[in-house]
Structure formats: C-alpha cells, structure tokens
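Peer 1: Need coordinates for the following:
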Amino acid sequence: MCIAAPAQIVSITDKVATVDFGGVRQQAKLDLVGDLEIGRYVLVHSGYAIEVLTDTEAKESLEAWDELLKVLDEEDKEAELKSSV
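Peer 2: So this is what the prediction gives:
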C-alpha cells in the first residue's frame, strides 16, 4: 500500500523543502510541483512532494490523519490489554 502524507513546508533550498509532519521533519524534493512558498501544505510520497494542497484540503487531510492515528492508538491499547490477560 502506498500512502501520501500531508506536510507543511518550513524551508526551501533549491528544489528541496524541509517539511513538517506534525513535529517530525524530513526533506522532500519539489521536482513534481510548481513554485511553492513556506507555510504551504503538500502531499509527500517517497520523498517527493506530489501535490500542493489548498488550505481546506490540508485541514481536511490533517483531520483525517488525526482520526486514523486515534483509531490505531486505541487498537494498540486493546491489543496490549488482551496480551496481558
């Protein structure tokens, strides 16, 4: 399965951005997208920004990721309880 995650651009050097995934930062190449500015959100897949998000798309995407992470956290807690019994 391939997943593209939303990230905010915090700096740009040449065609490489430092992006922030909710506190985790990494590099993303900008070869596949147009001109960008700091503060914009992009979808990142395999080290490349593949799509520029509007503010609304970024908000919706981040909310969906938050919900997914909550569900996964709950499943982990349930699994821990079952294994300790």
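Peer 1: contacts, neighbours, all on C-alpha from now
Peer 2: OK.
Peer 1: any chance you could map the strands in the chain?
Peer 2: For the chain, applying DSSP state E gives strands covering 5-13, 16-21, 24-29, 41-45, 48-53.
Peer 1: Tell me which of the ones you listed sits most buried.
Peer 2: Greatest average neighbour count among the strands of the chain goes to strand 41-45 (a mean of 22), per mean count of other C-alpha atoms under 10 Å.
Peer 1: so what does that one touch, helix or strand wise?
Peer 2: Strand 41-45 is packed against strand 5-13, strand 48-53, helix 55-84, with contacts defined by 3 or more C-alpha pairs under 8 Å, 6 or more residues apart in numbering; DSSP states H and E.
Peer 1: what angle separates the first one from strand 41-45?
Peer 2: Interaxial angle, strand 5-13 versus strand 41-45 (axes from the mean of the first three to the mean of the last three C-alpha atoms, to 10 degrees): 110 degrees.
Peer 1: before we go on, could you also do this sequence so I can check it against the first one:
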Amino acid sequence: MCLAVPGKVIEINDTKASIEVGNVKREVYVQLVPEVKLGDYVLVHAGCAIEIVDEEEALKTLEILKEFAEDEIC
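Peer 2: As a prediction, this is how the structure comes out:
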C-alpha cells in the first residue's frame, strides 16, 4: 500500500523544500507543485510534494495517522 503524508512547508530552496511532519523535518522535491508557498501543507509521496492541501484536512489526517501509530505500539 502506498501512502502520501501531509507536511507543512517551512523552507523553500529552488526545486526542494523542507517540510515538517510532527517533529520530523524532511527535504522533498516540489517541481510538481511550483505554486507552493511557505506555510502551505503538501502531500508527500516518495520524496516528492504531489499536491497542496487544505490545512484543516492536513491536520485531521496527521491526527488519524498519530492514532494509528499509537494503536500499533500498544
């Protein structure tokens, strides 16, 4: 199964951006979303931002993923 995860854009450098997912920071490619801006939430799959998403939806998705992770640990 493939999964795209939302992350908040915290820095943009040409064709790459730094995103934050929880406390984790990652560098991703942003060529597929050239209109991305600082503070946007993007869906990330295989190291690439593939879509800009609504902040509210991104936060809901992150909360669900957090719940899944907590259930898996117990």
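Peer 1: picking that back up, just put the helices and strands packed on strand 41-45 of the first structure in JSON lines and tack on distance to residue 20 of the first structure.
Peer 2: Output for these, formatted as JSON lines (distance: least, C-alpha to C-alpha, whole Å):
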{"stretch": "strand 5-13", "distance to residue 20 of the first structure": "5"}
{"stretch": "strand 48-53", "distance to residue 20 of the first structure": "12"}
{"stretch": "helix 55-84", "distance to residue 20 of the first structure": "12"}
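Peer 1: between these, which one is nearest to residue 40 of the first structure?
Peer 2: strand 5-13 (5.7 Å; C-alpha to C-alpha).
Peer 1: Report the contact partners of residue 9 of the first structure.
Peer 2: 17-20, 37-42 (C-alpha atoms under 8 Å, 6 or more residues apart in numbering).
Peer 1: Which pair in those has the greatest spatial separation?
Peer 2: Maximum distance among the contacts of residue 9 of the first structure (C-alpha to C-alpha): 13.8 Å, for 20 and 37.
Peer 1: Map residue 33 of the first structure across to the second structure for me.
Peer 2: Superposed on the second structure with TM-score structural alignment, residue 33 of the first structure falls opposite residue 33.
Peer 1: Make sure that match is actually in contact with residue 49.
Peer 2: Yes. In this structure, residue 33 of the second structure is within contact of residue 49 by C-alpha atoms under 8 Å, at 6.8 Å.
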